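got a predicted structure here, sequence first:
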Amino acid sequence: TSRSRPAHSAENDTALATPQIEVLRGPCEPAVMRGLSVGAAACTALIVSSVSLLLVDVPLGLGVLIGVPLLVLGIQAMSPLLTRRTSSQQAAVAETTALATDLVSGLRTLRGIGAQHNAAARYRHSSQDTLRATLRAASTNGLQDGVTTALSGLLLAAVAGVAGWFALHGRITIGELITVVGLAQFIAEPVGTLGYASQIFARARASAGRLAAVLSSPPQTVTGTSTAIDTTKPLLTLEGVSHGTLSSISLVLRPGESVGVLCYDPRDADALLNVVAGRAPEHTGTVLVGGTVLEELDVDLLRRTVLLERHETDLFEGTLRTNLLAESGLERVMTAAGAADLIEELDRPLADRGQALSGGQRQRLGLARALLAEPPLLVLHDPSTAVDAVTEESLAEGLAEERRGRTTLVLTSSPALLGKMGRVVVIDEGHVVAEGIHSELASSDVVYQEAVLR
């Protein structure tokens, strides 16, 4: 597992899948063990009861031994319907959760363009669909509970009735009749428990099926077969690459070089990142990694060679330390990433996605994780957008020192970061329009000045 987001990671897929996995994780993790435990307890109780009835009267015991499996089969007949409705409910919940996450993260933008009312209406409609799906699943649960209670009641009545008839004809004593009636009443509880276990397994099957569908989704990129690169050649070479808004871009990153890229249009930056990450199969031109065509590289080798860290960092439930996935060098990279203030909080518990952290803290932790991975080529996208100017300056100095002698590509408009790069490439309207040192460009190019000096 990579310490940070790999070059070929599907960020968009992750954003969609994460709410679904969160919805599924709750039912899946404890459900099987809970279902097995209560099911085993119920079966044990039924076996003991049946043996006791066999000791009292063989036909009564055999009746229970035959009747209970038939009753369970009757209960199980409703499981496929419950599984389908539970799966539909989980899909609706996942969709609504993803929509709510998007709305919360983009609320400021929605307000800026006056679209918050349309977004709220969309969420309201999705929430109502989820409510209807939940009610359908709940009604099926209730129906199964009713069927279980009715069937167990019929079994109890049948056992008690036969036992009473046997007592009237002297086949069993009054004491044995009382024993049989007591056991029949006792049997109702484990039968109901088996119905509950059936519901647990039905929900677990629905969750497992959806989780399997997520995990078995086809990869966005077909892996190549080349398992080696030439480290003496440039780690990244773009030759006449066109994709999205990019048009015939050429760029070479020599070993150990740090290059900043300033894109006046954010769409150019997104297109360039997709090309470097191998997520632009329809691009034209040639992309080489260590002298090998990117599409021919084995995906594992590509992930070890190129690490792409976007400014939106994924954090997971646990602690800061478990998210960094390392023990040595933590203090050094945390300081380099401008996150020295978090060193004393490495064992601080984190909620899912690090929601208790500020945007700047999440961003700096993501950068620290990327630095810990020490990839041959590190690609960063706006690593300082959520930090203040003082922290940004410290981060720029730490990044330059930590990555000294290793190839680094930074897409940013930060003057602090661009000033630490050995070379700056400027892209406008899909073309490379300028190249040089930050200080030279800032003093000679008016458009560049307006874009970076603030």
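Looks like it came in fine. Values in this document were obtained by computation on a predicted structure and should not be read as measured data. Numbers count the residues shown, from 1 in each chain.

could you use CA atoms for every contact and neighbour count after this?
Fine.

now do the contacts for L155.
Going by CA atoms under 8 Å, 6 or more residues apart in numbering, L155 touches V64, G67, V68.

which residues does whichever strand or helix holds the first one contact?
Taking DSSP states H and E as the definition, V64 sits inside helix 58-76. Residues from elsewhere that reach helix 58-76, judged by CA under 8 Å, 6+ apart: 47, 50-55, 144, 147-148, 151-152, 155, 159, 162-163, 191, 194-195, 198.

please enumerate the helices of the stretch 151-300 of the chain.
174-215, 266-276, 299-305 (DSSP state H, counting those that start in this stretch).

other SSEs contacting the longest one?
To tie it back to what came earlier, the one meant is helix 174-215. With contacts taken as 3 or more CA pairs under 8 Å, 6 or more residues apart in numbering; DSSP states H and E, helix 174-215 sits against helix 11-56, helix 58-76, helix 79-105, helix 116-168.

orientation of the shortest one relative to helix 174-215 in degrees?
This means helix 58-76. Orientation check (axes from the mean of the first three to the mean of the last three CA atoms, to 10 degrees): helix 58-76 against helix 174-215 gives 30 degrees.

buried stuff in helix 58-76?
Neighbour-count burial for helix 58-76, counted by 16 or more other CA atoms under 10 Å, picks out L60, G61, G63, V64, L65, G67, V68, L71, V72, G74, I75, Q76.

and A434, what element?
For A434, the element it lies in under DSSP H and E is strand 431-436.

any buried residues in that strand, and which?
Neighbour-count burial for strand 431-436 [16+ other CA under 10 Å]: H431, V432, E435, G436.

below is structure B, check it against A:
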Amino acid sequence: MQISDLPYPDPGVPDARSGSRFLLWLGRNQLGGQVRSFSWGLLHFSAVMALSFAVGYAVQAVVDRDGGRLALAGGLLALTGVTIALGDTMLHRTAVTNWITAAARVQQLLARKTAELGSALTRRVAAGEVVAVSTGDVEKIGWFVEALSRFLAAAMTVVLVCVALAVYQPALALVVVIGVPVLALGVIPLLPRATKLADVQREKAGRATELAADTVAGLRVLRGIGGEELFLTRYREASQEVRRAAVRSARMWAAISAVQVLLPGLLLVAVVWYGIGLVRDGRIQIGELVTVYSAVMLLMYPLRHFEEIAMAYSFSRPSARRAARVLSIERSIEGSGTIEDVTPQGDLYDPVTGLLAPSGRLTAVVCGDPDEAGRLAERLGGHPALDEPVTSVRLGGTPLDELPLDAARAAVLVQDKDPVLLSGTLTELLDVPSSGNVTAEEALRAAECGDVLDALAQASVDDDPMQAPITERGRSLSGGQRQRLALARSLVTDPEVLVLDEPTSAVDSHTEARISEGLRALRKGRTTVVFTSSPLLLDRAERVVLVHEGEVAAVGLHRDLVHTEPRYRAIVTRETEDEQAADEARKASEAYERDTYETEESA
């Protein structure tokens, strides 16, 4: 796989059982790139180490006053220089390719998982964690995949150099053969502590990122209640914890770097001290001493990759663990059919709560807890939370979790409480998979988007609102305008079942009344479920269901439930407990007076 071939036609099915297994899976899927990087790395490191032989050969030629050998040494130096340049260039090229392709594979996997789960993803994993995984964690995972082949090439080079020195000069190579393993393994006792500190740093950084993302997402609300300073203080404290953890981690890595400078220095001193004695005794020549000395000095270059792979693994492991946690989230049951052979129709039924939405009717659902309403809406779309029962919602008797993902989404569309508008034109916003039975104009009219079209027309160059640009997340529009455009987008799709979670919470009552009429008319004969506590929407619903503490508590029409169900009335009318108690006392008093009057009349 080359960079020009990205994205992958199929990024594959990851092994998300753990962070280490996920890294191993990534490596196995890039064997070709790893082999190329290893080969070029081995050529590059070998050429670097060959410099020591060429330098020693040249020094010995000067000592012996042999011009021919000196010229040959010069040719060897030129050849090794060219080989070093070629190997380094191609090593960098292949290594960066491995990095980018690995990161692209992870990003594709995350994008596929996001598309598969939709808004249910952020109900199972914090939005900040998803942001952290898809940004900084992706780069760190790619770093380890890229560094692995260079480390293997460096390790192979060290082994080959030790063998070559043992053959070239056995007496002096003994010091090197003993010393090099000490250099390579000398930092191992420090690595567990360094890895632990790096893990702590990454966890604290992840929490800080989550806090920042959640704060930005709720910035408008925070400003409304004056909570900016409180959350700023929390983020400041979290960032200071990250700084302190980073300093502790950096100190440990600095100690590792110091050890990797100290031990080679000691080895060089030992080689020179022992080598001078051998030269004095006439057992080796000066050129051979220079060769061994140069080889030991140049060994520091490949040995540096031992430290790098340790750092890359320590930083990438928690990142891979987070990515694996996101990628391991699955639907309860994977369907095996296709959208062509599965077209479920009928009543929508949730066996957990007992909620029934009859086919072809507008059903309104009232929940006292907004979070419970959001979870139930996701359940109706076939995406229960991790801590919820796995019993599937049924559409016409068919469990949604047994359907293929495309079929389930074509059958049931859930519009979240806070739908997201992507940047682009209004035409692009409404260009979504649909049945074709509802036009964009009809959807916009039913969602009461007339004033939105007027505002977009003013922002358009040719006064065409459909071609007017919409900024990221619709930030140039008001909350009510964004909500109505999102509703229009959902209406265009014309699914078998449409589930709306508080679709009119940001509009005024007059607009809400018109939307309720337009929604009922446009969705006539189609199953629609609306989670709301608005009397205007509830009054136009053909069936109203009260869900209390996770179960259906009452079913009927709005005007009947208001008079007969105190819990329903308290939610819809925002009645306080004192007002509810007073109302019940008043009704009891009226009933007592009525009974007393009837008794007196009969007497």
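It's in. If you're wondering where the values come from, they're calculated on a predicted model, not measured in any experiment.

can you calculate the TM-score here?
The TM-score (TM-score structural alignment, normalised by the length of structure 1) is 0.67; 422 aligned residues with a CA RMSD of 5.5 Å.

for D265 of structure 1, what are its contacts?
Contact analysis of D265 of structure 1 by CA under 8 Å, 6+ apart lists D428, E429.

distance check, it against L272 of structure 1.
D265 of structure 1 sits 11 Å away from L272 of structure 1, going by CA to CA, to the nearest Å.

residues near L222 of structure 2, how many?
Neighbourhood size, L222 of structure 2 [other CA atoms under 10 Å]: 16.

and G479 of structure 2, how far is that from D508 of structure 2?
Going from G479 of structure 2 to D508 of structure 2 by CA to CA gives 11 Å.

more neighbours, the two?
Using other CA under 10 Å, the more surrounded residue of G479 of structure 2 and D508 is G479, with 14 against 10.

wait, doesn't the more buried one sit right on A506?
Yes - using CA atoms under 8 Å, G479 of structure 2 is in contact with A506, at 6.1 Å.

got any residues that touch both of these two?
With CA under 8 Å, 6+ apart, G479 of structure 2 and A506 have no common neighbours.

OK, contacts around the residue nearest to V420 of structure 2 when sequence neighbours are not counted?
With sequence-adjacent residues excluded and distances taken as CA to CA, 6 or more residues apart in numbering, V420 of structure 2 is closest to R473, at 5.6 Å. Taking CA under 8 Å, 6+ apart, we find R473 of structure 2 in contact with V420, L421, L422, S423.

ok, T227 of structure 1 - contacts?
Contact analysis of T227 of structure 1 by CA under 8 Å, 6+ apart lists L297, D298, L301.

looking at it, the first one is touching T223, isn't it?
Which is L297 of structure 1. Yes - with contact defined as CA under 8 Å, L297 of structure 1 and T223 form a contacting pair (6.7 Å).

circling back to that earlier point, and which of the contacts of R473 of structure 2 is nearest A488 of structure 2?
A488 of structure 2 lies nearest to L421 out of the contacts of R473 of structure 2, by CA to CA, at 11.5 Å.

tell me the SS of that closest one?
coil (DSSP: H, G, I helix; E, B strand; the rest coil).

next: V499 of structure 2.
With three-state DSSP as the basis, V499 of structure 2 sits in strand.

coming back round to it: quick one: the helix holding V64 of structure 1 to helix 11-56, angle?
Using the same axes, to 10 degrees: helix 58-76 of structure 1 against helix 11-56 is 170 degrees.

for the stretch 501-603 of structure 2, which segments count as helices?
509-522, 535-540, 558-564, 566-572, 577-602.

can you give the contact residues for the fourth one?
The set of residues that contact helix 566-572 of structure 2 without belonging to it, under CA under 8 Å, 6+ apart, is 366-368, 533-535, 546, 561-563, 575-577, 580.

now with 7 Å?
For helix 566-572 of structure 2, contacts defined as CA atoms under 7 Å, 6 or more residues apart in numbering pick out G368, S533, S534, P535, L546, L561, V562, T576.

which residues touch the third one?
Which is S534 of structure 2. Neighbours of S534 of structure 2 in contact, by CA under 7 Å, 6+ apart: V572.

what of the one 4 residues further on?
The neighbourhood of L538 of structure 2, defined by CA under 7 Å, 6+ apart, consists of A364, V544, H558.

can you lay out these as JSON lines showing distance to V242 of structure 2?
Formatted as JSON lines, those follow (distance: CA to CA, whole Å):
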{"residue": "A364", "distance to V242 of structure 2": "47"}
{"residue": "V544", "distance to V242 of structure 2": "50"}
{"residue": "H558", "distance to V242 of structure 2": "53"}
